[in-house]
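**Q** My questions concern the predicted model and sequence given below.
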Amino acid sequence: MNAPELMASHSSPEVPTPKKAVEVRQASVIYPAADKPVHALSNVDLTIQSGEFISLIGPSGCGKTTLLRVIADLEPITSGEVLVNGLTPQEARMARAYGYVFQAPALFPWRTVLGNVMLPLQLQNRQPEACKEIALEQLERVGLKGFEKKYPWQLSGGMQQRVSIARAMGFEPRILMMDEPFGALDEITRDNLNEQLQQLWQRERRTVVFVTHSIDEAVYLSTRIVVMSPRPGRILKIIDSTLPDERTLSMRDTPEFNALAHEVREALADGHAH
């Protein structure tokens, strides 16, 4: 894997300015409706630097997923501007600049685990040997070595979601977008996948934009937490994490973790009060 682009060279004393992975400026999304239009997002401003792990958190219907879909070119904006690696979302999508992990695994049941992970690489017309080699490497990264010949229906929900992550990482996207990928899983599986995702981010330092309803999940995973208001979705507060980059699940019992979780909870409560 390439070293993160924002890391300084060992030979140079200068620290380079981090690159902007995502820029959202005054973005609004309004859905037309029979009675009155629905304002999903209102004048959202957000800059995400390359290599950050950003969580979007807020009440149901606050526009978290809409914002993620706007960045991913799955949803048009009504007004404002969005740039992904300096390109429009459509240009970034065509350049395959990001991987997207949906709430449900969205795997093809007739393809094996290996076949599912190889698919985006095959669509890029990569050599068959290269497709297989990259897919096997990604499956090992998410702890699924030995499951290559299984079919999705033979796997648990957590394992299926890991296949989705391996598939999204396979073509080495610079940005990984994840829409509540662990929301439907039991707590033990979710903890396990949170830990694996944190370790994956440690190794790769790719930019991650992550939607969640869970305060603990947001605090455990993120370098910054973006708290959103009830509809119309606005950014209420951006909280910088004070936790070290390398984390373990045991940190959730520390005063520092609890203080961050309390700050997120307060921001969410303030949003509901207004």
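**A** Nice, thanks for sending it over.

**Q** When you work out contacts or count neighbours from here on, use the C-alpha atoms and nothing else.
**A** OK.

**Q** could you measure residue 98 against residue 220, distance?
**A** 23 Å (C-alpha to C-alpha, to the nearest Å).

**Q** helices or strands next to the helix or strand hosting residue 134 in the packing?
**A** Per DSSP states H and E: residue 134 is located in helix 128-141. Helices and strands touching helix 128-141, by 3 or more C-alpha pairs under 8 Å, 6 or more residues apart in numbering; DSSP states H and E, are helix 113-123, helix 157-170.

**Q** Highest mean neighbour count out of those?
**A** Counting by mean count of other C-alpha atoms under 10 Å, helix 157-170 has the highest mean neighbour count of the helices and strands packed on helix 128-141, with a mean of 24.

**Q** here's the one I want to compare it with:
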Amino acid sequence: MAETIEESLRSMVEQVDEELYEVVVVDGGSTDGSRDILRELEAEFDNLRAVLDRSDECDWLGGDRNISFEESRGEYVLESLDTDDYYHEGVIEDFVEIFHALEAQVDRPFFLSGRGMNIAPRGLLLDVPYYDVGGAEDRDHWRRLYARDALIWLDHGHVSDSLGYDFDLRGEISRDIHGKITDFQSGVSFWSAIRWTLHHEHHYIFERPRSLPREVLKRLYDLATFPYAYLKSLPLERHEAPAEFQRKGALEARIAATRMTLPEMEAHYGFQVDCDEFSEAGRKAFCEYADT
């Protein structure tokens, strides 16, 4: 991450009010020079704080996120902002404004999930931390948040650009298999995964429909990789999923049924934000996305 971390962090810290926001960066034990860059940025920005002394406490992404929740001093936490992404000017504060407008209409703590940007009260994140379930801890986290009626999903356009961390085919397959392993660690039953493979329309969230030949290939691929992932999951720590999510496809169906664009969310919850006050990037990502 050394080649992207400075540009990424500058895109975050330089667009927010330093009196209202702190940027907490947890180093998970990097050896590529990232720690030196973090020290330099910490000296330059009063509201950037690098956590460099807790890398021996965990060696997984969700654990680093949990540490960031513990270290944060604010009432709310923006999380899952990646240091290999460049964030468009203004989108962070625009996203926060949407959250607080929605918060005024919702009578419970909730996690607002977006594309590459999430926000929740710090107390909720401490109560519902990430579990160590490999490389797809988000899926497990969503299940437990949904079970508490504490997840609201905002569908919107891109708020960032990748700084070079793109998956090739091997990376995509690895990520997919990690997701399958996580499903089984989280209590999804093996046979529900097989039934889902055979009978479900294979369109994941934000995924385009496939042609019939590609659909057949995808089903054959899943029939091969689900058993492999199940066997890989057996010696790993298990976390019982809420009963409603122990069937493969239940999470995907819940997300598809509940995610809303900003105009849909405003109509559903009875609030309105002033898009004219948003940044240009924020208007495009949040306000105009439904029209694209």
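**A** Okay, I see it. Because the structure is a prediction, the values reported are computed rather than measured.

**Q** Give me the TM-score for these two chains.
**A** Put the two chains on top of each other and the TM-score (TM-score structural alignment, normalised by the length of the first structure) is 0.28; 137 aligned residues with a C-alpha RMSD of 6.4 Å.

**Q** can you list contacts of the helix holding residue 134 of the first structure?
**A** 114, 117-118, 121-122, 145, 148, 163, 166-167, 169-170, 200 (C-alpha atoms under 8 Å, 6 or more residues apart in numbering).

**Q** of all those residues, which two lie farthest apart?
**A** For the contacts of helix 128-141 of the first structure, the farthest-apart pair by C-alpha to C-alpha is 122 and 200; their separation is 23.7 Å.

**Q** Please enumerate the helices of the first structure.
**A** With helices called from DSSP state H, the first structure shows them at 64-71, 89-94, 113-123, 128-141, 157-170, 187-204, 215-221, 255-273.

**Q** want to try TSV for the ones you listed, with distance to residue 57 of the first structure as columns?
**A** TSV is the format used below for the helices of the first structure (distance: least, C-alpha to C-alpha, whole Å):
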stretch	distance to residue 57 of the first structure
helix 64-71	7
helix 89-94	22
helix 113-123	29
helix 128-141	27
helix 157-170	20
helix 187-204	16
helix 215-221	7
helix 255-273	9
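
**Q** Burial-wise, tell me which of these comes out on top.
**A** Of all the helices of the first structure, helix 157-170 has the most neighbours on average by mean count of other C-alpha under 10 Å, namely a mean of 24.

**Q** For it, name the packing helices and strands.
**A** Checking 3+ C-alpha pairs under 8 Å, 6+ apart, helix 157-170 of the first structure ends up next to strand 98-101, helix 113-123, helix 128-141, helix 187-204.

**Q** So for residue 55 of the first structure, which of the helices of the first structure sits nearest?
**A** helix 215-221 (5.7 Å).

**Q** From the contact counts, what lies against the closest one?
**A** By 3+ C-alpha pairs under 8 Å, 6+ apart, helix 215-221 of the first structure packs against strand 53-57, helix 187-204, helix 255-273.

**Q** can you rerun that using 6 Å?
**A** Using 3 or more C-alpha pairs under 6 Å, 6 or more residues apart in numbering; DSSP states H and E as the contact test, no helix or strand touches helix 215-221 of the first structure.

**Q** Outside of that helix itself, list whatever touches it.
**A** residue 55 (C-alpha atoms under 6 Å, 6 or more residues apart in numbering).
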